[in-house]
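Peer 1: Have a look; sequence and predicted model below, questions after that.
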Amino acid sequence: MQAFVRDLSPGSRRNRFFRTLHELPQPLLEALTRIDYRTHMALVAEVCDGGAGTVVAEGRYVIDAGGGSAEVALTVGDGWQGLGLGGLLLARLVAHARAQGLRRLHGQVLPANRAMAALARKSGFTIGRDPSDPGILRIERALQGAPASTRPLQAA
């Protein structure tokens, strides 16, 4: 995870963490890598070359204290953006959250992050101003109906 973040451009790191950083501080690294798969679900996309895997995208949600909703976040490596990988990861997170009985996903997006806002909109999220910070966009999606497909992610 640390190598993935280091390889992101400064703009991509800012879009994901809302601040400029070169690498993850230890407490944040631990929070992002200690997944319990009950209240914190994370998915990564890797490419394998010679047996070694390299993370090229990650997505996650963390269930809110009330238990009915979760905050979602997504990052795609700079060289992999625009290829549909973010949409696949987001669809998987939505399907998993729905299957777990969550009623809503929400997240925060910087207004300059037009690609994420467009992906969220295309994926059924509404976009508005975050009530806690008018300089941030809030994305939300209700999770109703039958679970979406959970077919394995595979390269085309």
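Peer 2: Arrived safely. Only a predicted model underlies this, so the values are computations on that prediction, with no experimental measurement involved.
Peer 1: Every contact and neighbour count from this point should use C-alpha atoms.
Peer 2: OK.
Peer 1: For the closest residue to residue 22 other than its chain neighbours, give its distance to residue 114.
Peer 2: Of all residues not flanking residue 22 in the chain, residue 6 sits nearest, at 5.8 Å (C-alpha to C-alpha, 6 or more residues apart in numbering). Between residue 6 and residue 114 the computed distance is 22 Å (C-alpha to C-alpha, to the nearest Å).
Peer 1: go on, residue 97?
Peer 2: Residue 97 is 24 Å from residue 114, where distance means C-alpha to C-alpha.
Peer 1: For the host helix or strand of the residue nearest to residue 22, buried residues please.
Peer 2: Assigned by DSSP states H and E, residue 6 belongs to helix 2-7. Under the neighbour-count criterion of 16 or more other C-alpha atoms under 10 Å, helix 2-7 has 4, 5, 7 buried.
Peer 1: ok, second structure coming up, stack it against the first:
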Amino acid sequence: MDLAIATRPVQPDDDERLRRLWPRLSRDTVYRRFHAPLRRLPVEAVRRLVRVDHDLREAVVGVVGGEVIGVARYDRSPSDPSTAELAIVVEDDWQGLGVGRQLLAELTRLAAERGVAVLTATVQPDNEPVLGLIRRLLPDSTVTPDGDVLAVRSALPRP
């Protein structure tokens, strides 16, 4: 695979690219990202993915050949804007090639520049690729059991 992956903030016209990404995700990838066996991406979910203000809500996409192959996003907590929840998904054929690392690095840089001090995430206990990615990029993260998932909390270094 050609590893010329461009990362950039999501744009309003990415909605169709995100719709085309969906069928390229395996059921396992969908389940790990959404914690549910979704069969289709609801239209409102696509709208929410592309309608960001690039401050309280941000999304960064990985693009190859004009197609979105991955998305990393954060949503700030309404009660504490210095904390934001992150999520990431990478197309199956591109997993294990550094796309997630590139997306998460860009997202954490943007978050820190905008005053986010802590990133949180909910991860399934057997999602070793994401847990490993978090350990490598955010080594001071704490991971604690929270029911049947893991709660991740990562302080961001100041820019």
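Peer 2: Alright, I've got the coordinates. The structure presented is a predicted model; accordingly, all values stated were derived computationally and were not measured.
Peer 1: average distance between the helix holding residue 6 of the first structure and the second structure?
Peer 2: Using mean C-alpha distance after the TM-score superposition for the first structure, helix 2-7 of the first structure ends up 1.4 Å from its aligned counterpart in the second structure, as a mean over the superposed pairs.
Peer 1: Who are the packing partners of the next helix or strand after that helix?
Peer 2: Proceeding N to C from helix 2-7 of the first structure, the next assigned helix or strand is helix 10-17, under DSSP H and E. Counting by 3 or more C-alpha pairs under 8 Å, 6 or more residues apart in numbering; DSSP states H and E, the packing neighbours recorded for helix 10-17 of the first structure are strand 69-76.
Peer 1: before we move on, back to that, so what corresponds to the residue nearest to residue 22 of the first structure in the second structure?
Peer 2: Aligned counterpart of residue 6 of the first structure in the second structure: residue 23 (TM-score structural alignment).
Peer 1: any idea how far that match is from residue 92 of the second structure?
Peer 2: The value you get for residue 23 of the second structure to residue 92 of the second structure, if C-alpha to C-alpha is used, is 11 Å.
Peer 1: Find residues that contact each of the two.
Peer 2: By C-alpha atoms under 8 Å, 6 or more residues apart in numbering, residue 23 of the second structure and residue 92 have no common neighbours.
Peer 1: quick one: the helices in the first structure?
Peer 2: 2-7, 10-17, 26-33, 85-99, 114-122 (DSSP state H).
Peer 1: These: which one's closest to residue 105 of the first structure?
Peer 2: helix 85-99 (7.7 Å; C-alpha to C-alpha).
Peer 1: residue range for the closest one in the second structure?
Peer 2: So helix 85-99 of the first structure sits over residues 99-113 in the second structure, by TM-score structural alignment.
Peer 1: Give the aligned equivalent of residue 113 of the first structure in the second structure.
Peer 2: Residue 113 of the first structure maps onto residue 127 in the second structure, by TM-score structural alignment.
Peer 1: quick one: contacts for its match?
Peer 2: With the criterion set at C-alpha under 8 Å, 6+ apart, residue 127 of the second structure makes contact with residue 32.
Peer 1: Report the separation between it and residue 72 of the second structure.
Peer 2: From residue 127 of the second structure to residue 72 of the second structure the distance is 16 Å (C-alpha to C-alpha).
Peer 1: Could you count how many residues lie near the counterpart of residue 23 of the first structure in the second structure?
Peer 2: Using TM-score structural alignment as the criterion, residue 23 of the first structure maps onto residue 40 of the second structure. Other residues within reach of residue 40 of the second structure, judged by other C-alpha atoms under 10 Å, total 10.
Peer 1: Excluding residues flanking it in the chain, which one is nearest residue 40 of the second structure?
Peer 2: Using C-alpha to C-alpha, 6+ apart, the closest residue to residue 40 of the second structure is residue 22 (7.5 Å).
Peer 1: quick revisit: look at residue 97 and residue 114 of the first structure and report which has more neighbours.
Peer 2: residue 97 (25 against 12).
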